Every structure is written in C-alpha cells, then in structure tokens.
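>>> Quick one, fold the following:
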Amino acid sequence: MAGFHVRSVLVTGANRGLGLGLVQHFLRMPKPPQWIFAGCRDPKGQRAQELQNLASKHPNIIIIPLEVADPASIKAAAAKVGEHLGDSGLNLLINNAGILKLNTLDTEILEDMSEIYTTNTIGPLLMGQAFLPLLKKAAQGSPGSGLSCSKAAIVNMSSYAGSIEDMYVWDFGQVVSYRCSKVLPDVAGGEPRHFPLQMITLPSNLPLSLCPSLHCD
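The predicted structure is shown next:
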C-alpha cells in the first residue's frame, strides 16, 4: 500500500462530486501522479469552475473535454491523452462519469432509460476499448509480472444500488434505470488473461475516505 504510485491517471466525470474528489485525492498523495487527466463534458462551464481553479494551481492536471456517451468524443480524448503520454502509456483509467434520474417503476420512460444506459453502462465499455492500447503500453513498460494498479488498471465505479441481491434503499428512491445500469459493470469486471491489466469495480457510494481500495500492489 505504501508503495502505490501511478505515473498517469484519467478520471471521467471529474468536474464535481466523487470525480473531483478523486482528483483532489491524487494530488494529496505522497507521490502524486505526474499526469492527472480530468475528463468532463464542458471544461469551460460553470460546473467545472472548481476543477478549473484546481488545474490553474497544479500543472500536472490536464482537463480533457469528454462525453462518455459520444464515441467521437471518446476517440478524440484517447488521441489527446495518447499524444501527451507517448510511449509511456496510461496507468489508470477510472470510469466514474454517470447520470441518475429519479424515476420509479410507474414513471420510467424509454428516453431516460436509453440515456442512462448509454452513459453508465455502454460508456465505460467504450472507454475501456478506446484506452486499451495506452493501458497496454503502460502495463508492458512497468516492472514486475503481477497485476497492480501501479502497473495498469481500469476501475469502474459501480453502486450498491446495482446489487441484485440487496435492493439498496428501494423505499428511499427506486431510480430503476440507474440500478439496472450499474449491474453490468459488476458482471463485466473480469480481468483479461493475455496481458497484465487489472480490472476493479468499486461501489460509488463508499465513504469518501475513498481510495484505500485503490492502494493495491
């Protein structure tokens, strides 16, 4: 744990909430990443003001325009990150971006379901595909043969709401589409066997001491 260190990390949905908290956490580490790529939909918008302020004080933060529901935006982001990192590759991809709409079984509509599934379920898959070459570069260029977040990893932020065993706070909020969208990351979180890349799924509603789970070597 004490030896956890990554040279580069990309966090999606980094303009507020847990995503912004992750960026701040990485900055506070004894050995912060050399590069922190902070992806968000509208880097110049009001909702990204706190992230902009942070980036103005820390030159290792690079804000990337990124809409995870848009394949063209993902492709452009991967190209920009790849151009910046070159042959060193990307060590850590954190798929944090997600949306939620307060619908019940009675009020759920197709448009909302499609939007939520595209962002929360399909988005992380497309991100993994687009950034896989950069993750491979980092994994192959890192010492050691074991799996490690310090080597190369994809972290998918899931939710207890996606549990099919425990209907977490159903009476508080049914959020049907959101719950369904968070099931697949748990199912698809296996680790590829043909190269050293670790895949981790974390519940997004963990207490915000947040990253002990990432301190894996």
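>>> Only C-alpha atoms from now on, for both contacts and neighbour counts.
OK.
>>> so is residue 202 in a helix, a strand, or just coil?
Here residue 202 takes the strand state, with states given by DSSP: H, G, I helix; E, B strand; the rest coil.
>>> Residue 50 contacts residue 19, correct?
No. In this structure, residue 50 is not within contact of residue 19 by Cα atoms under 8 Å, at 11.8 Å.
>>> residue at max distance from the center of the protein?
Here the centre of the chain is the reference, and by Cα atoms, centre = their mean the most remote residue is residue 106, at 31.1 Å.
>>> Surely that residue is in a helix?
No. Residue 106 is assigned coil when assessed by three-state DSSP, not a helix.
>>> Could you pull up the residues touching the residue nearest to residue 202 when sequence neighbours are not counted?
Distances taken as Cα to Cα, 6 or more residues apart in numbering place residue 157 nearest to residue 202, at 4.9 Å, with adjacent residues excluded. Contacts for residue 157 were tallied using Cα atoms under 8 Å, 6 or more residues apart in numbering; they are 94, 95, 96, 201, 202, 203, 204.
>>> Tabulate these in JSON lines, adding columns for distance to residue 10.
Formatted as JSON lines, the contacts of residue 157 follow (distance: Cα to Cα, whole Å):
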{"residue": "94", "distance to residue 10": "6"}
{"residue": "95", "distance to residue 10": "8"}
{"residue": "96", "distance to residue 10": "10"}
{"residue": "201", "distance to residue 10": "16"}
{"residue": "202", "distance to residue 10": "16"}
{"residue": "203", "distance to residue 10": "18"}
{"residue": "204", "distance to residue 10": "17"}
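>>> from those, which single one is nearest residue 135?
Comparing these against residue 135 with Cα to Cα places residue 94 closest, at 11.8 Å.
>>> That closest one is in contact with residue 158, isn't it?
No. With contact defined as Cα under 8 Å, residue 94 does not reach residue 158; the gap is 11.0 Å.
>>> Let's compare: structure for the following, please.
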Amino acid sequence: MAGPQCCSVLLTGANRGIGLEIVKRLLEKANPPKMVFATCRDPEGARGQELKSLASKHPNLKILQLETTDPASVEAAAKKVKAHLGDCGLNLLINNAGVMPPCTLESATAKDMLDVYNTNTVGPMLVTKAFLPLLKKAAHASKQKGMSCGKAAIVNMSTILASIEKTPETYFFIPVVSYRCSKTALNMLTKCQSMGYKDEGILCTALHPGWVKTELGSDQADLTVEESVDGIMKVLCNLSEKEHGVLVSWEGKVLPW
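Sure, this is the predicted structure:
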C-alpha cells in the first residue's frame, strides 16, 4: 500500500477474517501507520489472541474493546483513541464489523431484521459519529490536496449483494435477505455521509470485498482472505474524490448502488 502516508487507522471487527488480515498488512508495510487501532467485542477472548500476539511484536498496534451497537462502548473507545492520538487526528476509519445470518423472505422475523440492522447499519453510524471529531481534526490539519485515506476517510464495508440494480443477478446467490437490506441501508448512510462531510474534506466510500472464504462468507467462496485484502489494500491506496460517495469493489471497480 503505497500512496499518501496514513498515520492512524481504526478498524472494527479486527479480530478475524478480513479485518484481521488488514491489520496484518498495515503492520507489515514499509511505512506502517504510527498507530493502528484494532477493535473487537472481546479482546480477551479466544478470538482476540492473534491480535494480542501481533501487539506484542508491534508497539504501534493498540487493541480496544468496542461493541459497535453499544453507544457507551463506542464512546469509551473514542476517548481512549483520543488519549493515544493526543493532538493528532484519525486518518482512516474502516467500519468492518458485520453479521450475515441465513435469512429468507419466509423465515425473516422482525427481531432478525432489527438485530442485523443494528450491527450492519446502526453500528457504523454510531462509530462514525463518535470518531468524527478526530477525523475532522486530521482533515483540517492535513496539507494534502484533495481527498485520500492519508488525509481523512471513512470506509464502510458493504457488498454487491446490497446493490438494488444488481439484485436480479445475485438474488438466488445466497439467502441473506436481512443482510442485503441492512447493507443497502449502509450504502445510503455512506452516500449521506459523503454529502454531509464533503466540506470537511473527509472521503466517504463503501467497499465490496468480494465473496471471501471467511466465517461470514463460505468455503465455496471465490476468494481467499489474502486475495481479497490484496485488492483492498490497493484500493485504499488509490481512493480519491472519484470514489467519494460510491460503492467500489476490491478490484477498484465502481459498482451501481
């Protein structure tokens, strides 16, 4: 990941799958960020052990507890990040945490839908609101022209399954109706953020990581985590005003909403 130097990055859902691999790639860079904040629900649990191992080798990695659907947890994490950053802002926020339970039109219940929306749509909204002051600080302090992840950016992890235009091509792909609906709402949130934060110089983009072999994906998926993150890192490097307020694939292609 070349491009503009990104001094600070925060990821949600960073203890497994795509999130964990992005953390690894950031730390492996020739010019790694000065601070990488990896957040997850339970850093002390079994799924947090790999992050803890990485943190023991990389002093620039900070692990924080953050439950994206809990406002108190989000605010507590934001205060800790602010304390770590001091006078510096946050350059890149990646809203990666999400859930994708099986759900058909016949099986869906009100609780199913609301639970998935809470994690996939409300969570990213709460996290972004909490870290917005730090993103603004980074954007205002930057001498870089234009928009980039090295200045200030919000990347919401979305999916091609949320594209209304592409639904006829993907409807029978996986029965995850609640996931599709929640991510379509996340796309709208991304678009609204792109309008609301444009004058602040904050880049806002939705990112489709591909169909990946993770717990959220499937063993039958097209991509390994490594292949997906190879593409994601290149996309993050090259994001600019052209991708502001759009849905981009792991290959860097703009997808229809």
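>>> Any idea what the TM-score is?
Aligned and superposed, the two chains score 0.94 in TM-score terms (TM-score structural alignment, normalised by the length of structure 1); 217 aligned residues with a Cα RMSD of 1.5 Å.
>>> From the contacts of residue 157 of structure 1, pick the one nearest residue 116 of structure 1.
Using Cα to Cα, the contacts of residue 157 of structure 1 come closest to residue 116 of structure 1 at residue 96, 13.5 Å.
>>> now for residue 27 of structure 2: what does it line up with in structure 1?
Mapped onto structure 1 by TM-score structural alignment, residue 27 of structure 2 lines up with residue 27.
>>> tell me which element its match falls in.
Assigned by DSSP states H and E, residue 27 of structure 1 belongs to helix 17-28.
>>> Give me the contacts around that helix.
Residues outside helix 17-28 of structure 1 that contact it (Cα under 8 Å, 6+ apart): 11-14, 32-33, 36, 38, 51, 96-97, 204, 208, 210-211.
>>> again, only this time at 7 Å
11, 12, 13, 14, 32, 33, 51, 96 (Cα atoms under 7 Å, 6 or more residues apart in numbering).
>>> For those residues, pick the one with the most neighbours.
Among these, the one with the most neighbours (other Cα atoms under 10 Å) is residue 14, at 29 neighbours.
>>> could you list every residue that touches that one?
The contact partners of residue 14 of structure 1, taken as Cα under 7 Å, 6+ apart, are 20, 38, 39, 40.
>>> how near is the third one to residue 87 of structure 1?
Spelled out, that is residue 39 of structure 1. 21 Å (Cα to Cα, to the nearest Å).
>>> got it, and residue 11 of structure 1?
Taking Cα to Cα, one finds residue 11 of structure 1 at 20 Å from residue 87 of structure 1.
>>> for residue 134 of structure 1, same thing?
For residue 134 of structure 1 relative to residue 87 of structure 1 (Cα to Cα), the value is 8 Å.
>>> Could you do residue 157 of structure 1 as well?
27 Å.
>>> go on, residue 9 of structure 1?
Using Cα to Cα, residue 9 of structure 1 is found at 15 Å from residue 87 of structure 1.
>>> Return the subset of the contacts of helix 17-28 of structure 1 lying in helices.
residue 51 (DSSP state H).
>>> now, which of the contacts of helix 17-28 of structure 1 lie within strands?
residue 11 (DSSP state E).
>>> check contacts around the nearest residue to residue 168 of structure 1 once chain neighbours are set aside.
Distances taken as Cα to Cα, 6+ apart place residue 161 nearest to residue 168 of structure 1, at 5.3 Å, with adjacent residues excluded. By Cα under 7 Å, 6+ apart, residue 161 of structure 1 lies in contact with 167, 168, 179.
>>> swap in residue 155 of structure 1?
Contacts here follow Cα under 7 Å, 6+ apart; on that basis residue 155 of structure 1 touches 93, 94, 95, 199, 200, 201.
>>> switch the cut-off to 6 Å
Contacts for residue 155 of structure 1 (Cα atoms under 6 Å, 6 or more residues apart in numbering) come out as 94, 199, 200, 201.
>>> mind listing the strands for structure 1?
With strands called from DSSP E, structure 1 shows them at 8-11, 35-40, 61-65, 92-95, 153-158, 198-203.
>>> could I get those strands as TSV with distance to residue 2 of structure 1?
Converted to TSV, the strands of structure 1 look like this (distance: least, Cα to Cα, whole Å):
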stretch	distance to residue 2 of structure 1
strand 8-11	18
strand 35-40	20
strand 61-65	23
strand 92-95	17
strand 153-158	18
strand 198-203	19
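>>> of the ones you listed, which approaches residue 101 of structure 1 most closely?
Closest of these to residue 101 of structure 1 is strand 153-158, at 15.9 Å (criterion: Cα to Cα).
>>> That closest one vs structure 2 - mean distance after superposition?
Average distance, strand 153-158 of structure 1 versus aligned residues of structure 2 after superposition (mean Cα distance after the TM-score superposition for structure 1): 0.5 Å.
>>> Where in structure 2 does that strand align, residue-wise?
Going by TM-score structural alignment, strand 153-158 of structure 1 sits over residues 153-158 in structure 2.
>>> cool, and stretch 196-203 of structure 1?
Going by TM-score structural alignment: stretch 196-203 of structure 1 matches residues 201-208.
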